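Chemist: What follows is a protein structure lacking sequence information:
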């Protein structure tokens, strides 16, 4: 969901802008449904982070439990033998933040061309778009598409650049790549979402535009049940003033619900399911007895993770 991935063309570091992408929802802890009846994938990704959750199938249950035990020792920061809500909440927040930091790290060296520890707009522009706008081999539609993306990137860069000096610090560049994580970027997130879904440009999102953004029916295909559910959700929950459209304020409530702390909710959920003696904290034994909820058979880059120092986690 976040910005552009670089490509190398004939050995020259120039990025080809892909299709415009957006909707910057406030990130949940997992893209999976939180439904423990049908599996614990949501809990795995919440506890371990999305990227780490991809390689756990390589581990046996014995390896899983052994490595989980070492993770638990790290979560227990005060070394009292228990994992409290605060400690688990901190851990889950950290795992999610680490995903963002690693994503920024991945792009930083490509964009910071003069290696001064900052990224100027011109550095980002040249690295991302290079000579594509001037390339005579590109057709008019491509050039116009690139121009739209360039204007959109520049607008977002300027919004992220708090002091307006045209140069992004690491924090400002993080806000540029991940605007949904920063309060001062919320208006930009809503504006981009509106522009992407509002196909007729009337400044509001109709039910047809809302559904069309997520579903394109095949010829002769009946509408899936989830689409019918989304229609009802639009009418009953998203369209607050019942005028048949979503305006900017309603879109903001949809994609950036400010009062939701997913990490806090997940910490409470894991403790509720694991804390057998109801003392509102977990022992290592309780966690290991319920290991499949935390790591199951799919989930972390533990081998790499456990070689890192505690202060890196």
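Modeler: Now that the structure is in, tell me what you want to look at. Here the structure is a predicted model, which means the values were calculated and not measured.

Chemist: hey, let's count contacts and neighbours off CA atoms from now on
Modeler: OK.

Chemist: Strands of this protein, start to end?
Modeler: Ranges of strands in the chain, per DSSP state E, are 8-9, 12-13, 82-83, 119-120, 167-168, 205-206, 245-246, 282-283.

Chemist: got those as a markdown table, with mean neighbour count columns?
Modeler: Shown next, in a markdown table, are the strands of the chain (neighbours: other C-alpha atoms under 10 Å):
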| stretch | mean neighbour count |
| --- | --- |
| strand 8-9 | 10 |
| strand 12-13 | 13 |
| strand 82-83 | 22 |
| strand 119-120 | 22 |
| strand 167-168 | 23 |
| strand 205-206 | 24 |
| strand 245-246 | 23 |
| strand 282-283 | 22 |
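
Chemist: Let me have these in TSV, extended by distance to residue 264.
Modeler: Shown next, in TSV, are these (distance: least, C-alpha to C-alpha, whole Å):
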stretch	distance to residue 264
strand 8-9	41
strand 12-13	42
strand 82-83	14
strand 119-120	34
strand 167-168	31
strand 205-206	32
strand 245-246	29
strand 282-283	15
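
Chemist: who wins for proximity to residue 192 among the ones you listed?
Modeler: Among the strands of the chain, the nearest to residue 192 by C-alpha to C-alpha is strand 205-206 (12.6 Å).

Chemist: Can you tell me which helices and strands the closest one packs against?
Modeler: Using 3 or more C-alpha pairs under 8 Å, 6 or more residues apart in numbering; DSSP states H and E, the elements in contact with strand 205-206 are strand 245-246.

Chemist: putting a second one here so we can go through both:
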């Protein structure tokens, strides 16, 4: 039996669509809503404020946390082991191709570990599949028996259940009510699967569309990313976003974003963010500008790398069992 607070946290975790987490400074809407394949980091990619995005891209999310707790010597030793893993041809240099492959590997590893963690919770009969009833009863359990009467926000819980069921049925491609591991991966990480994109768009519209008309108007678009405090002057980027809405987002100029326009906004096509991050990290770390990295260059940028996605993506651990 769960209390309402713990189940709410679980539901939010499972239902999240990899939206970038808000940070201490204001982040424009496209940074929070655009869906990238397997986010490299929970942080905004903004070097003017923080290198935390790059930290987590290079190290991996969990490993980045570990690095923050190590002594300088321990950090150097662990980083050297990571560099050796990335340098697959063992020539002493990390090329763009090797770095790109490593970051993509971290992305896949993160998704696999996330699915494995949840799989154990939901495959109650250990048959290698997860039925909708297994998922529903494990997630909502006691509250289903009470028809959510004991929950303070009954409507919210019913909405969560409806959205979970809709997403589960969409992920369940053969319609048998049972998710294979691949189908359950599509349920947890819909942004990774083309056939789940309509659900990603629909859930995004539902989140932003406050008046329930199935479209997103300018006030809803701005309200999704910015709520003014009393007496606070509007940031400059809000005006920029209003212009983006009218000039670019609202393609048919009817004053609203429909599902197609929202899809064009949040699903920007086949952008290889791992490739972009590899290029970015080489640019920031390659002091002799030969287009590749050495261990010395990386160690010289220790503070930068310790705030990068390469070292921590997907609970990355450097041990004898962590093979590429």
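Modeler: Yep, that arrived. Remember, it's a predicted structure, so these values are computed and weren't measured experimentally.

Chemist: circling back to that earlier point, quick one: closest of the strands of structure 1 to residue 140 of structure 1.
Modeler: strand 8-9 (20.8 Å).

Chemist: same for that closest one, what does it pack against?
Modeler: Identification of packing neighbours for strand 8-9 of structure 1 by 3+ C-alpha pairs under 8 Å, 6+ apart yields no helix or strand.

Chemist: Number of residues surrounding residue 87 of structure 2?
Modeler: Neighbours of residue 87 of structure 2 under the rule other C-alpha atoms under 10 Å: 21.

Chemist: Now which residue in structure 1 aligns to it?
Modeler: Aligned counterpart of residue 87 of structure 2 in structure 1: residue 76 (TM-score structural alignment).

Chemist: For the residue lying closest to that match once chain neighbours are set aside, give its distance to residue 89 of structure 1.
Modeler: Among residues not flanking residue 76 of structure 1 along the chain, residue 83 sits closest, at 5.3 Å (C-alpha to C-alpha, 6 or more residues apart in numbering). From residue 83 of structure 1 across to residue 89 of structure 1, the span is 10 Å (C-alpha to C-alpha, to the nearest Å).

Chemist: quick one: common contacting residues for these two?
Modeler: Taking C-alpha atoms under 8 Å, 6 or more residues apart in numbering as the contact criterion, no residue touches both residue 83 of structure 1 and residue 89.

Chemist: OK, contacts around residue 160 of structure 2?
Modeler: residue 11.

Chemist: Now which residue in structure 1 aligns to it?
Modeler: Using TM-score structural alignment, residue 160 of structure 2 pairs with residue 149 in structure 1.

Chemist: and residue 40 of structure 1, which of the strands of structure 1 is closest to it?
Modeler: Residue 40 of structure 1 lies closest, by C-alpha to C-alpha, to one member of the strands of structure 1: strand 282-283, at 18.4 Å.

Chemist: what stretch of structure 2 does stretch 42-58 of structure 1 fall on?
Modeler: Taking TM-score structural alignment, stretch 42-58 of structure 1 hits residues 53-69 over in structure 2.

Chemist: gap between the two ends of that stretch?
Modeler: Terminal-residue distance, stretch 53-69 of structure 2 (C-alpha to C-alpha): 18 Å.

Chemist: Same check on stretch 177-185 of structure 1?
Modeler: 11 Å.

Chemist: what distance separates it from the centre of its chain?
Modeler: Stretch 177-185 of structure 1 sits 11 Å away from the centroid of its parent chain (C-alpha atoms, centre = their mean, to the nearest Å).

Chemist: and that stretch, which residues are buried?
Modeler: Buried residues in stretch 177-185 of structure 1, defined by neighbour count with 16 or more other C-alpha atoms under 10 Å: 177, 178, 179, 180, 181, 182, 185.

Chemist: One more: stretch 297-316 of structure 2?
Modeler: Buried residues in stretch 297-316 of structure 2, counting neighbours by 16+ other C-alpha under 10 Å, are found at 298-299, 302, 304-316.
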